[in-house]
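Asks: pasting the structure only:
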């Protein structure tokens, strides 16, 4: 229905006859009696309530998201890298935002900026840019890991390298 607002945690609390903190505990897996948990979940279903990932992220200071920057998603090696990161992230309950810089440091900087605005918890990148480009990025996002490339002037940024001596 156009124009209808989404149910809020306050709406669920009112419908279930409990406080907002109780609703929060139900959806975060906190300690709540089985009867109260079912009453809150029933009210949430009735109202079509969905917890806000954005709100949870603000409270926990985590987005649950990881940025992945690769040169090209169609290259077989990079596609395998993307698949591995997605699989690992999924197993940890994280989501991944994937983008391709196509070897363009300016495009890469735009991607890093956008990921920082989205408050991702970390960035995994096959860097196209220089050490100077990434020095600023490391200040924007505290968790950066390089994949398949090392920038010697940035020893504080860890790198994961392919263990394939035949791959150049």
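Replies: Nice, I can see it. Nothing here was measured: the structure is a model prediction, and the numbers come from that model.

Asks: Please make it C-alpha for all contacts and neighbour counts, starting now.
Replies: Fine.

Asks: residues in contact with the residue nearest to the spatial centre of the chain?
Replies: Centroid check for the chain by CA atoms, centre = their mean gives residue 65 as the closest residue, at 0.3 Å. Residues in contact with residue 65, defined by CA atoms under 8 Å, 6 or more residues apart in numbering, are 94, 95, 96, 97, 119, 120, 121, 122.

Asks: quick one, strands of this structure?
Replies: 65-70, 95-100, 122-125, 144-147, 159-160 (DSSP state E).

Asks: Export those as TSV, with columns for distance to residue 113.
Replies: Putting the strands of the chain into TSV (distance: least, CA to CA, whole Å) gives the following:
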stretch	distance to residue 113
strand 65-70	11
strand 95-100	12
strand 122-125	11
strand 144-147	13
strand 159-160	21
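
Asks: which one of those strands lies closest to residue 45?
Replies: strand 95-100 (24.5 Å; CA to CA).

Asks: Name the surrounding residues that touch the closest one.
Replies: So strand 95-100 is contacted by 64-73, 82, 85-86, 89, 108, 111 (CA under 8 Å, 6+ apart).

Asks: could you give the angle of that strand to strand 65-70?
Replies: Here strand 95-100 points in a direction 20 degrees away from that of strand 65-70 (axes from the mean of the first three to the mean of the last three CA atoms, to 10 degrees).

Asks: in strand 95-100, what counts as buried?
Replies: Neighbour-count burial for strand 95-100, counted by 16 or more other CA atoms under 10 Å, picks out 95, 96, 98, 99, 100.

Asks: I figured residue 104 hits residue 126, correct?
Replies: No: under the criterion of CA atoms under 8 Å, residue 104 makes no contact with residue 126, lying 11.6 Å away.

Asks: More neighbours: which of the two?
Replies: Using other CA atoms under 10 Å, the more surrounded residue of residue 104 and residue 126 is residue 126, with 25 against 13.

Asks: Contacts only, for the more buried one.
Replies: Neighbouring residues of residue 126 by CA under 8 Å, 6+ apart: 69, 70, 71, 146, 147, 148, 149.

Asks: What is the neighbour count of the last one?
Replies: Okay, so that is residue 149. 16.

Asks: from what I can see it touches residue 157, true?
Replies: No: contact criterion CA under 8 Å: residue 149 and residue 157 do not qualify, at 10.9 Å.

Asks: A further structure is provided below for comparison with the first:
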């Protein structure tokens, strides 16, 4: 495998931005420059492709990094981003990172060498150092469904706090007092949890921290957590899973343990994927306006690529609670 700019930066102990500056004969400290040139020679690194991109030559290609194409919500985003990009004359190269920091860095470096004009980074992106280096290199980047306040970067997302708030308020209005949460360890989930907590407080209900569980989002882990929740001396009467796939896994475990849905256990998801309409019973969930979000993310990126906008925007769309038959009045 050919060495990447990430390999050079890693071995030289400098940032990708420093390697780029050396390649473009920009001002860099003497010692850093010598280290980078030495490593480039040792690795037989050929930077000509990247160098052409950094000098302003566009390829009408966008790199799209996403966490997992097996998730139907993520697959839906990919399709809509690709469609919008094609409408505007751009091609998309898609890479699935599995939320792995090394994969994220590798694919960013690889796509840079392929001269992509900019990046859409969807979902949680663990390696924020790589995002910072892209921004330092003035490579256009837009985040989709996440935002990082400590980075000056365009982002498009839903109001996750409001989504969490609406779910908890709705369940509380049905008489549920013990509402469990199964979440991923990502920023959007934390915002949904904060919304859930605020709604319970506003409804005069106690926030039971023991009912808030963090999962690795695999079906096996969600099933394990659901079983543990249902085996509690005072189990929850409702579960809010922070994406539809986790909600479906929770439904599967509840049935295995003999719980009827929604009569004995109400379950709510998040994302409103196609799967949410085909479950038995159909899943109550929160819809993200993904068509509008994906259109906006591509438009923002291409405007930056083509020099039409230098301002950074944090665009937030409103979620919508979709009530179906997986929830009912608490008996």
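Replies: Alright, I've got the coordinates. Note that the structure is a prediction, hence the values are computed from the model and not measured.

Asks: picking that back up, structure 2: which residue goes with the residue nearest to the centre of structure 1?
Replies: Here residue 65 of structure 1 is matched to residue 61 in structure 2, going by TM-score structural alignment.

Asks: got JSON lines for the contacts of residue 126 of structure 1, with distance to residue 59 of structure 1 too?
Replies: Shown next, in JSON lines, are these (distance: CA to CA, whole Å):
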{"residue": "69", "distance to residue 59 of structure 1": "27"}
{"residue": "70", "distance to residue 59 of structure 1": "30"}
{"residue": "71", "distance to residue 59 of structure 1": "34"}
{"residue": "146", "distance to residue 59 of structure 1": "28"}
{"residue": "147", "distance to residue 59 of structure 1": "30"}
{"residue": "148", "distance to residue 59 of structure 1": "34"}
{"residue": "149", "distance to residue 59 of structure 1": "35"}
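
Asks: Pull out the buried members of those.
Replies: Looks like the contacts of residue 126 of structure 1 have 69, 70, 71, 146, 147, 149 buried, using 16+ other CA under 10 Å.

Asks: Could you point out which of those is nearest to residue 138 of structure 1?
Replies: For these, the closest approach to residue 138 of structure 1 (CA to CA) belongs to residue 146, at 11.0 Å.

Asks: where's the closest one relative to residue 71 of structure 1, distance?
Replies: 12 Å (CA to CA, to the nearest Å).

Asks: Which residues lie in contact with the corresponding residue of structure 2 for residue 83 of structure 1 in this structure?
Replies: When structure 2 is aligned by TM-score structural alignment, residue 83 of structure 1 is paired with residue 79. By CA under 8 Å, 6+ apart, the contact set of residue 79 of structure 2 is empty.

Asks: Between residue 146 and residue 71 of structure 1, which contacts overlap?
Replies: 126, 127.

Asks: What is the neighbour count of the equivalent of residue 149 of structure 2 over in structure 1?
Replies: With TM-score structural alignment as the criterion, residue 149 of structure 2 lines up with residue 152 in structure 1. Counted with other CA under 10 Å, residues neighbouring residue 152 of structure 1 total 9.

Asks: where's residue 152 of structure 1 relative to residue 91 of structure 1, distance?
Replies: According to CA to CA, residue 152 of structure 1 and residue 91 of structure 1 sit 32 Å apart.

Asks: Make sure residue 33 of structure 2 is actually in contact with residue 22.
Replies: Yes: counting by CA under 8 Å, residue 33 of structure 2 touches residue 22, with 6.1 Å between them.

Asks: neighbours of the residue nearest to residue 135 of structure 1 when sequence neighbours are not counted, just the number please.
Replies: Take residue 135 of structure 1 and drop its neighbours on the chain: the residue closest to it by CA to CA, 6 or more residues apart in numbering is residue 154, 7.4 Å away. Residues lying near residue 154 of structure 1 (other CA under 10 Å) number 14.

Asks: Distance check, residue 154 of structure 1 against residue 10 of structure 1.
Replies: Residue 154 of structure 1 is 47 Å from residue 10 of structure 1, by CA to CA.

Asks: sorry, back to before: now distance to residue 40 of structure 1 too, for the buried residues of strand 95-100 of structure 1, in CSV please.
Replies: Formatted as CSV, those follow (distance: CA to CA, whole Å):
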residue, distance to residue 40 of structure 1
95, 27
96, 30
98, 36
99, 39
100, 42
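
Asks: Translate residue 135 of structure 1 into the numbering of structure 2.
Replies: By TM-score structural alignment, residue 135 of structure 1 lines up with residue 132.

Asks: can I assume its match is in contact with residue 153?
Replies: No: contact criterion CA under 8 Å: residue 132 of structure 2 and residue 153 do not qualify, at 9.1 Å.

Asks: where's the residue nearest to residue 135 of structure 1 relative to residue 64 of structure 1, distance?
Replies: 26 Å.

Asks: What of residue 151 of structure 1?
Replies: Distance from residue 151 of structure 1 to residue 64 of structure 1, by CA to CA: 27 Å.

Asks: same thing with residue 82 of structure 1?
Replies: Distance of residue 82 of structure 1 to residue 64 of structure 1, computed by CA to CA: 17 Å.

Asks: next one: residue 26 of structure 1
Replies: Here residue 26 of structure 1 is placed at a distance of 19 Å from residue 64 of structure 1 (CA to CA).

Asks: same check, this time on residue 46 of structure 1
Replies: The value you get for residue 46 of structure 1 to residue 64 of structure 1, if CA to CA is used, is 27 Å.
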